[in-house]
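[1] give me the fold of what follows.
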Amino acid sequence: MAKNKILASLFRAICDDQRITTIHFGLFTAIALCWERNGFQYPFNISRRELMAICKICSTRTYHKCIKQLHEFEYINYFPSYHPVFGSTIYWHKNFEGKSKKLFIMDFNF
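    Coordinates of the predicted model:
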């Protein structure tokens, strides 16, 4: 599946979800931007510091709460590394089911 179609499906899924706030959306957008900056590698690593700067989150508590919720809401699979150099690993969750019950199945075999 083309990368632009994957991004469109990701954003359609998150826009239909009533649980998502502007902070979630900003963090999700920052994650998508990091994916693009990493050459659309799958999986990809992220830096908390970089994401917080991109989406203008000042509190690490807010960052951790929102990234944990994106994981719980099954938009991402988040694996923290606790290593300052390597960063945490992100996988896009393959199934997205929003409040509108639309199902987005992602094919990540590029």
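[2] alpha carbons only for contacts and neighbour counts from here, please
    Noted.
[3] just checking, what packs against the longest helix along the chain?
    Counting by DSSP state H, the longest helix found in the chain is helix 22-37. With contacts taken as 3 or more CA pairs under 8 Å, 6 or more residues apart in numbering; DSSP states H and E, helix 22-37 sits against strand 44-46, helix 48-55, helix 60-72.
[4] this one as well, want them side by side:
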Amino acid sequence: MENLKPLSDFFAAIEKDFRISTTHIAIYAALLQLRIERGFINPIDVFSRDIISKVKISSTYTYIKCIQDLNDYGYINYVRSFKKTQASKIYFTDFEE
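    Modelled structure (predicted):
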């Protein structure tokens, strides 16, 4: 159950945030799943192609827009890599602070 706390905290944080869509939620959940698989490290290194395939979206533009929104709204800190061979970094926000 401890693994679900970050997702529960995220849902509590977005409850009244009208800017968040189902695509934002799917991307955040996929990022959180990667974090769990990697032992809850913070940050995680992510390639957009890995998340796009997990979330079942077909547009890189949609991914970048939504991940940038999550960054701008304070749910994550996204450090984009512009190199195809270098992953971007995703820092997760601690909602308890």
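[5] can you list the helices and strands packed on helix 22-37 of the first structure in CSV and add mean neighbour count?
    Supplementary listing: these in CSV, determined by neighbours: other CA atoms under 10 Å:
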stretch, mean neighbour count
strand 44-46, 20
helix 48-55, 16
helix 60-72, 16
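[6] about what we covered before: which residues sit against the longest helix of the first structure?
    For helix 22-37 of the first structure, the surrounding residues in contact (CA atoms under 8 Å, 6 or more residues apart in numbering) are 7, 14, 41, 44, 46, 51-52, 54-55, 57, 66-67, 70.
[7] among those, which two are most distant?
    Largest separation among these by CA to CA: 41 and 57, giving 24.8 Å.
[8] who has more neighbours, the two?
    Taking neighbours as other CA atoms under 10 Å, residue 41 of the first structure and residue 57 compare with residue 57 leading, 16 against 13.
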